[in-house]
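S.K.: Starting from these lines, generate the structure:
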Amino acid sequence: MEKIRRERRQGQAFVRGSLVPSSTHDQRLLARQGPSDWVHMDPWRVLRIQAEFVEGFGQLAELPPAVTVFGSARTAPDSPEYALGRTLGRKLAEAGYAVITGGGPGVMESANRGASEVDGAVSVGLGIELPFEQRMNDYVDLGIEFRYFFVRKTMFVKYSCGFITLPGGFGTLDELFEALTLVQTRKVTSFPVVLLGSEFWGGLIDWIKGTLLGTGKIAAQDLELITVTDDPDEAVRIIVESDRARSRQRQEEIEATSVQTAEPQ
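M.R.: Here you go, the predicted model:
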């Protein structure tokens, strides 16, 4: 019987067998246990982190307007959720958007796959080093591997016009609530967050309304940050309208600045 060798992606590198380390770069960065030699190692980590930012910015800077699609890596290819993600990816591409995902299987693959079916569309995967291997799916045109989650998350936000989130687990929820926090605190503006799949997300929305809003942990207007729908056409329309509104606002600001500059002092 053929022995299966362990394998792992590490940034842009790929290792197998005995070269696979026992921990990831994120784990070693966040670890506080052990000898004090970490004090001397962290400055070198900063350079590696800097390099990841530079690589991500360089690869993604010339993307067309893009939308990030989140969802479970465990979604089966024959499931309704996979079909929904594929339809969404295709419709986003037809509307002129690049589609960004985490680059893995499941919903991520489905959205990349849908985008790849449209001529001239760009399908992007932003992967991450994990303790277990998760290969980049076959429908990614541009794939970047990251060592650190926070660098990868920056790329998702910086190069997206909005997030559309399909059913998923802890990773999906992490990305969803980070996006909501950034919008709520106005770190990003005019940034729609759409939840696709009302049956899956209904319980969460009820809890947000009943518990978070009900106990004063969020304000009533914070509920307006989230849109829930079952219609991929509506999800795309929300993105398009928000994008157009942002473009109009930017143009108005440019015109206002031009008028002020032209006024005699």
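
S.K.: from here on, contacts and neighbour counts on C-alpha atoms
M.R.: Fine.

S.K.: where do the helices sit along the stretch 51-200 of the chain?
M.R.: 80-94, 107-116, 149-158, 170-184, 198-207 (DSSP state H, counting those that start in this stretch).

S.K.: any idea of the angle the first one forms with helix 107-116?
M.R.: To tie it back to what came earlier, the one meant is helix 80-94. Compare the direction of helix 80-94 with that of helix 107-116 by axes from the mean of the first three to the mean of the last three Cα atoms, to 10 degrees and you get 40 degrees.

S.K.: again with the last one
M.R.: With the same axes, to 10 degrees as the basis, helix 198-207 and helix 107-116 are set at 120 degrees to each other.

S.K.: helices and strands around helix 198-207, which ones?
M.R.: When contacts are defined as 3 or more Cα pairs under 8 Å, 6 or more residues apart in numbering; DSSP states H and E, helix 198-207 packs onto strand 226-229.

S.K.: Now do the strands in this structure.
M.R.: 7-10, 13-16, 66-70, 98-101, 123-128, 142-146, 163-165, 193-196, 226-229 (DSSP state E).

S.K.: So residue 139 versus residue 118, what's the distance?
M.R.: 12 Å (Cα to Cα, to the nearest Å).

S.K.: Actually, residue 126.
M.R.: Separation of residue 126 from residue 118 (Cα to Cα) stands at 20 Å.

S.K.: Give me the more crowded residue out of the two.
M.R.: With neighbours defined as other Cα atoms under 10 Å, residue 126 and residue 118 compare such that residue 126 has more, 21 against 17.

S.K.: So that one versus residue 155, what's the distance?
M.R.: In this structure, residue 126 and residue 155 are 8 Å apart, going by Cα to Cα.

S.K.: Repeat that for residue 80.
M.R.: Using Cα to Cα, residue 80 is found at 29 Å from residue 155.

S.K.: Same check on residue 10?
M.R.: From residue 10 across to residue 155, the span is 18 Å (Cα to Cα).

S.K.: Excluding covalently adjacent residues, which one is nearest to the residue nearest the centre of the chain?
M.R.: Centroid-nearest residue in the chain, with Cα atoms, centre = their mean: residue 156, separated by 4.0 Å. Once flanking residues are discounted, residue 156 sits nearest to residue 68: 6.5 Å by Cα to Cα, 6 or more residues apart in numbering.

S.K.: Here is a second sequence; please produce its structure as well for comparison:
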Amino acid sequence: MSAPTGSNIPRRFKKQPYGGWKKDTPAGSTADARLLDTQRSSDFTHTDPWRVMRIQSEFVQGFDALSDIGPAISVFGSARTKPENPHYQSGVDVGRLLAEAGVAVITGGGPGSMEAANRGASEAGGLSIGLGIELPFEQGMNQWVGLGVDFRYFFARKTMFVKYAQGFVVLPGGLGTLDELFEAMVLVQTSKVTQFPIVLVDSAFWSPLLAWIKDTMVAEGLVSPGDLDIVQIVDTPEEAVALVMSGKAGLRVAEG
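M.R.: Next comes the predicted model:
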């Protein structure tokens, strides 16, 4: 799209004087009065310039909260997993084993498999981190989160999952879990991160997905065969933790 010209330039981009004010300003309409007016509508918080400030604050908040956590692994999985489901116990075991290895556990902070991983880490005395997201159907932070950070924006939250983790362990899950998985795969594929282990737990659950990618996407030339090597499938929490702690974790593209 070409830049607007002439009379099409929005008024707020046109040259205008700053620092002046009108004489005989009616009471209640000064800048100070508008700032301190508790009856004023909150609609301004939904404008794009204000959103930029809010987005910035979320990044600052996340960086400040997580900058000193040390080595960490992000664990993903379904919020719908019930405690009686075997996947829940797998999450508990993954969290516990990571904590015992001296690694912080980062989850989305919600229920289900996220709660399970936080629980395992917390019960083992490790650092249990939850990165929550504002959703109409989420239940808030689970009780096993020791360090919690809330986000409004998915992209700010996703940055924290990758920036402060040296690998991913992915338990069975739904669309949100797939979203995190494929984004991580793309980051590795495009060398935004390198040798970043992504381990999928439960071959019965994940193998059909990778088989479809191979038989359909690779077969049609839409995905390179080597891209399937970005992820590894295991069946036990012990195998998953062993892989992410194998020494490949944490190697990233050198900064320019």
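
S.K.: picking up where we left off before, what's the burial count for the counterpart of the residue nearest to residue 156 of structure 1 in structure 2?
M.R.: When structure 2 is aligned by TM-score structural alignment, residue 68 of structure 1 is paired with residue 74. Per other Cα under 10 Å, the neighbour tally for residue 74 of structure 2 reads 25.

S.K.: How much space separates residue 121 of structure 1 from residue 196 of structure 1?
M.R.: Distance, residue 121 of structure 1 to residue 196 of structure 1, using Cα to Cα: 22 Å.

S.K.: More neighbours: which of these two?
M.R.: residue 196 (25 against 22).

S.K.: Check whether the more buried one really touches residue 164, as I assumed.
M.R.: Yes: here residue 196 of structure 1 reaches residue 164: they are 6.9 Å apart, a contact under Cα atoms under 8 Å.

S.K.: Next, show the common contact partners of those two.
M.R.: residue 235 (Cα atoms under 8 Å, 6 or more residues apart in numbering).

S.K.: Identify the residue of structure 1 aligned to residue 53 of structure 2.
M.R.: Using TM-score structural alignment, the partner of residue 53 of structure 2 in structure 1 is residue 47.

S.K.: And residue 113 of structure 2, by the same measure?
M.R.: Under the alignment (TM-score structural alignment), residue 113 of structure 2 pairs with residue 107 of structure 1.

S.K.: Go ahead and confirm that match touches residue 166.
M.R.: Yes: using Cα under 8 Å, residue 107 of structure 1 is in contact with residue 166, at 7.4 Å.

S.K.: Who has more neighbours out of the two?
M.R.: For the pair residue 107 of structure 1 and residue 166, the greater number of neighbours falls to residue 107 (33 against 26), based on other Cα under 10 Å.

S.K.: Onto which residues of structure 2 does stretch 188-202 of structure 1 map?
M.R.: Taking TM-score structural alignment, stretch 188-202 of structure 1 hits residues 193-207 over in structure 2.

S.K.: Give me the buried positions along that stretch.
M.R.: For stretch 193-207 of structure 2, a neighbour-count test (16 or more other Cα atoms under 10 Å) marks 193, 194, 195, 196, 197, 198, 199, 200, 201, 202, 203, 206 as buried.

S.K.: what does stretch 158-168 of structure 2 give?
M.R.: Within stretch 158-168 of structure 2, the residues that count as buried by 16+ other Cα under 10 Å are 158, 160, 161, 162, 164, 165, 166, 167, 168.

S.K.: again, but for stretch 97-110 of structure 2
M.R.: Buried positions in stretch 97-110 of structure 2, judged by neighbour count with 16+ other Cα under 10 Å: 97, 98, 99, 102, 103, 104, 105, 106, 107, 108, 109, 110.

S.K.: helices or strands up against the longest helix seen in structure 1?
M.R.: The longest helix of structure 1 (DSSP state H) is helix 232-262. Helix 232-262 of structure 1 makes packing contacts with helix 80-94, strand 193-196 when contacts are defined by 3+ Cα pairs under 8 Å, 6+ apart.

S.K.: CSV for those, including distance to residue 14 of structure 1?
M.R.: Shown next, in CSV, are those (distance: least, Cα to Cα, whole Å):
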stretch, distance to residue 14 of structure 1
helix 80-94, 28
strand 193-196, 34
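
S.K.: give me every residue that touches the residue lying closest to residue 114 of structure 2 once chain neighbours are set aside.
M.R.: Excluding its sequence neighbours, the residue lying closest to residue 114 of structure 2 (Cα to Cα, 6+ apart) is residue 107, at 5.5 Å. Contacts for residue 107 of structure 2 (Cα under 8 Å, 6+ apart) come out as 74, 75, 76, 114, 115, 117, 118, 129, 130, 131.

S.K.: Residue 44 of structure 2 versus the first one, what's the distance?
M.R.: Just to be clear, that refers to residue 74 of structure 2. According to Cα to Cα, residue 74 of structure 2 and residue 44 of structure 2 sit 36 Å apart.

S.K.: before we move on, the earlier item: residue 211 of structure 2: which of the contacts of residue 107 of structure 2 is nearest?
M.R.: Residue 211 of structure 2 lies nearest to residue 76 out of those, by Cα to Cα, at 21.1 Å.

S.K.: if I pick the match of residue 68 of structure 1, what's in contact with it?
M.R.: The contact partners of residue 74 of structure 2, by Cα under 8 Å, 6+ apart, come to 105, 106, 107, 161, 162, 165, 166, 167, 168, 169.

S.K.: what's the answer for residue 241 of structure 2, then?
M.R.: Residue 241 of structure 2 sits in contact with 94, 97, 98, 169, where contact means Cα under 8 Å, 6+ apart.

S.K.: From residue 183 of structure 2, how far off is the third one?
M.R.: Put plainly, it is residue 98 of structure 2. Counting by Cα to Cα, the gap from residue 98 of structure 2 to residue 183 of structure 2 is 23 Å.

S.K.: before we move on, what about residue 143 of structure 2?
M.R.: According to Cα to Cα, residue 143 of structure 2 and residue 183 of structure 2 sit 28 Å apart.

S.K.: go on, residue 34 of structure 2?
M.R.: For residue 34 of structure 2, the distance to residue 183 of structure 2 equals 44 Å [Cα to Cα].

S.K.: What's the match for residue 214 of structure 1 in structure 2?
M.R.: Counting by TM-score structural alignment, residue 214 of structure 1 corresponds to residue 219 in structure 2.

S.K.: and its match, how many residues sit next to it?
M.R.: Residues within reach of residue 219 of structure 2, counting by other Cα under 10 Å, total 13.

S.K.: same check, this time on residue 90 of structure 2
M.R.: Number of residues near residue 90 of structure 2 (other Cα under 10 Å) recorded here: 22.
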